[in-house]
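> Could you look at this predicted model? Sequence included:
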Amino acid sequence: MEKVRGTPEDSFKLLPLYMEMLKKKNSGTCTFLEVDNANNFKYFFMAIGGCIHGFISSIRPVIAIDGTFLKGKFKGTLFIATALDGNNQLYPVTFGVGDSENDASWGWFLMKLKVAIGEVPNLVFISDRHPSIQKNVNIAFPNVAYGICTHYLKQNLRAKFKEIEVGAIVELAAKTYRPQHFNYFMNEIQKVDERVVKYLQDAGYEKWARCHFDGLRYSIMTTNIAESMNSVLKNPRQLPIHKLLDSIIDKLREWFCDRREEAVNCHTRLTKWAEKELLTKSENSRTYKVVTLNMYEFIVKDGDLNGHVNILDKTCSCREFQLDQLPCEHALAVCRYRETLSVYDMCSRYYSSEAWVAAYAETIYHVGTEEEWEVSEEVQSNEVLPLVEKRKKGRPQKLRIPSQCEEKLSRKCGRCGSRGHNRLTCSAPIPLSNNEPVVRPNET
């Protein structure tokens, strides 16, 4: 394996050469490397030019950031910044490697991210509740909106209030567009336990509730996109660092090639995902009644709170139109009522098939084999030593490390249904017939 991959120690030495070739092969690529006084590796950052150009020009400005541990000989953390394209597919923006998830490493990564993407209008960051992330987002990007992942908020609630089950109501409160509905759900939570309401208030409604968020999240409420990218790199994370980067580049090349072809062959004005979303909403709005106020304003009666639609401003009192930048059911009912109105003119450019093509317009090139590299003597003379701290002896960590305050779920037995063991170690008696109930060990 070392003949194929190289040793972890040699991999760190190859980093300066790898960075040089990466920038030669991919125009606009941004890389940074930092070492300590003894030339030991500290931080690495990589932003491929094609990803940066596509994100700035054609991707919704919502970035989910997360870190995940590396599995190789030396300790380390892989930092990932990910967005969603107009077809709601993963769009990696930047990658980084540091020692761990701490203030210094997150601060360094986010400052380099700022250098790579510059000032992006209406930019939004979403992460879990790691204190180092929020702190350093505010430092590196003082004028952007910051939100927390609603999934991790529910996990934190479950860990703090084990005897209370309000996760479903919290999710409804987080996703609702109308403040009236939000207040209703919060009142329901208060009936269950006031401590939960106090906890949610302390977390900040403006960080997790869509209707109170100071920015556009475009229906992106969780960091699942970053977690999904972590899962894609599950096996490469055990490789030496330059081979890990090779795997990332190879995956980006594959995605850009496949999705570019898919986008070019798309014959609708919007992406496939956006077209499907509009079709579903249009079917739901067929029974709505439209009342005209003037040339641009309409009242749409839906049997609930109704919707006040302004076609000129592209807004609706349900707030879904302006927050998702896609026509809501009320707006689609108006378009059906006024046949001269085009649904597509009301959609954000980010959902158009043109933006989809532009996001993947550039080609991602592999750096090639080491024998093909052509770098200056100055770059070759840069010596990078491995991280100071090695992994402890023993079987390395393979499973995902739960985030802060996240409850670790125990395994569930497939035979008796109890938690804490599996079917191979289950000691519950086997039922004599299908009608006889299973007696679990803790019930005897």
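Thanks, I have the structure now.
> Only C-alpha atoms from now on, for both contacts and neighbour counts.
Noted.
> biggest helix in the protein by residues?
The single longest helix within the chain, with elements called by DSSP state H, is helix 241-264.
> which helices and strands sit right next to the very next helix or strand once past that helix?
Reading on from helix 241-264 to the C-terminus, the next helix or strand found by DSSP states H and E is helix 272-284. Packing partners of helix 272-284 (3 or more Cα pairs under 8 Å, 6 or more residues apart in numbering; DSSP states H and E): helix 329-337.
> Okay, one more to line up with it:
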Amino acid sequence: MHVVRKNGVGMISDRHESIRAAVNRSGGDWQPPRAWWIFCIRHIGSNFLRAFKVPHLQKLVVNIGYSITVEEYNINYKRLEEQGEAYTRWCDAIGLRHWVLAFDKGHRWGHMTTNLVECINSVLKGARNLPVLALVRATYYRLNELFTQKSAESHERKRAGYTYSVFAQQRIEASMQQAGNIVVHHFDKRNEVFEVREMTSGKRINWHVYVHDMYKMTEVRKVYRFEFSPLGDAETWPAYEGPTLVANPALRRTSKGRPKLTRYLNEMDSRDMRGSRICRLCGAQGHSRSRCPQRAGSSGGGE
């Protein structure tokens, strides 16, 4: 009633039996055409690694899921089939529309994992901790640059002879229609040259739908309708007789570096579960070739 408010909504999750049971007993509310259950590619890669214990093929399975054209899917699928038919049979049991981008009928809009925040971070990388005005400007520039880049890649793929599936083509056309009544044809941030053309469909965007009243200047001015009483000098404040709070130094976050990872790792975190680095120059652990003490010219290399 409150989440699935129109048909065609995509629900991305893992394949846990409890989720499957909830979908099956929903009475059709979480099933097509109302909703489409699609799977997170990271969880599929984790399940594959747990089933077959072949880390060198996990990336190939993930690439199959990321295939955006039928040709690309066939190439990756054939490569996996050459490694063993048991692997492809396992993939076939999932169902193409549940995990392969070329056959998802456009319901996942390119989102392959359940962690959509990371997708946003990758687009807006470098715009953190900026003032609000600079953040909005950076978002505008980055999204226009991204749309221009993706549009150029799409035309390049067509010229190269790629054949999109019907669903992928519908997804591209739908995204262009929902982008609004303007299309960015040229974007040059450095020289501040932008070429924006208006679509001939006559479709207009009502910006009031996307901006809440709390962000409008009429609401901001209401904050200053009342008088603010000054606090006065601190020496005139009444004495405080309540409990004394002592900060816990263990909870203090360091200002430098990334926070220490505290969650339990699984097969999806294979990159983080790797052992110590092994130097390709001396064979020792704990450093790379660029930091090897035996490297020629190194300050710690001895004679």
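Great, that's in hand. Note that the coordinates shown come from a computational prediction; the quantities given were computed from them, not determined experimentally.
> Next, the TM-score between them, please.
Here the TM-score for the pair of chains, by TM-score structural alignment, normalised by the length of structure 2, is 0.52; 218 aligned residues with a Cα RMSD of 5.1 Å.
> Which residues belonging to the longest helix of structure 1 are considered buried?
The neighbour-count check on helix 241-264 of structure 1 (16 or more other Cα atoms under 10 Å) flags 241-250, 252-253, 255-257, 259-260, 263 as buried.
> Need the counterpart of residue 95 of structure 2 in structure 1.
With TM-score structural alignment as the criterion, residue 95 of structure 2 lines up with residue 204 in structure 1.
> tally of neighbours for that match?
15 (other Cα atoms under 10 Å).
> From residue 125 of structure 1, how far off is it?
Residue 204 of structure 1 is 15 Å from residue 125 of structure 1, where distance means Cα to Cα, to the nearest Å.
> for residue 205 of structure 1, same thing?
16 Å.
> cool, residue 276 of structure 1 as well?
Distance from residue 276 of structure 1 to residue 125 of structure 1, counting by Cα to Cα: 27 Å.
> between those two, who's got more neighbours?
Remark: of residue 276 of structure 1 and residue 125, residue 125 carries more neighbours, 24 against 12, as counted by other Cα under 10 Å.
> how about the more buried one, what does it touch?
By Cα atoms under 8 Å, 6 or more residues apart in numbering, the residues touching residue 125 of structure 1 are 62, 63, 64, 65, 137, 144, 145, 146, 147.
> In helices only, show me those.
residue 137.
> can you map out the strands along the stretch 51-200 of structure 2?
182-188, 193-198 (DSSP state E, counting those that start in this stretch).
> Which other helices and strands does the longest one contact?
Under the contact criterion of 3+ Cα pairs under 8 Å, 6+ apart, the helices and strands touching strand 182-188 of structure 2 comprise helix 132-159, strand 193-198.
> Nearest to residue 115 of structure 2 among the ones you listed would be which one?
helix 132-159 (19.5 Å; Cα to Cα).
> Check which residues of that closest one are buried.
Across helix 132-159 of structure 2, burial judged by 16+ other Cα under 10 Å covers 135, 138, 139, 142, 144, 145, 147, 148, 151.
> possible to save the residues you listed as JSON lines with distance to residue 48 of structure 2?
Shown next, in JSON lines, are the buried residues of helix 132-159 of structure 2 (distance: Cα to Cα, whole Å):
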{"residue": "135", "distance to residue 48 of structure 2": "40"}
{"residue": "138", "distance to residue 48 of structure 2": "39"}
{"residue": "139", "distance to residue 48 of structure 2": "37"}
{"residue": "142", "distance to residue 48 of structure 2": "35"}
{"residue": "144", "distance to residue 48 of structure 2": "37"}
{"residue": "145", "distance to residue 48 of structure 2": "36"}
{"residue": "147", "distance to residue 48 of structure 2": "34"}
{"residue": "148", "distance to residue 48 of structure 2": "36"}
{"residue": "151", "distance to residue 48 of structure 2": "34"}
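> What about the equivalent of residue 157 of structure 1 over in structure 2, how many residues nearby?
Per TM-score structural alignment, the equivalent position to residue 157 of structure 1 in structure 2 is residue 48. Other residues lying near residue 48 of structure 2 total 21 when counted by other Cα under 10 Å.
> OK, contacts around residue 48 of structure 2?
Under the criterion of Cα under 8 Å, 6+ apart, the neighbours of residue 48 of structure 2 are 58, 61.
> Could you rerun that using 6 Å?
Contact criterion Cα atoms under 6 Å, 6 or more residues apart in numbering gives no residues in contact with residue 48 of structure 2.
> Could you tell me whether it really is in a helix?
Yes - counting by DSSP: H, G, I helix; E, B strand; the rest coil, one finds residue 48 of structure 2 located in a helix.
> distance of it from residue 14 of structure 2?
As judged by Cα to Cα, residue 48 of structure 2 and residue 14 of structure 2 stand 13 Å apart.
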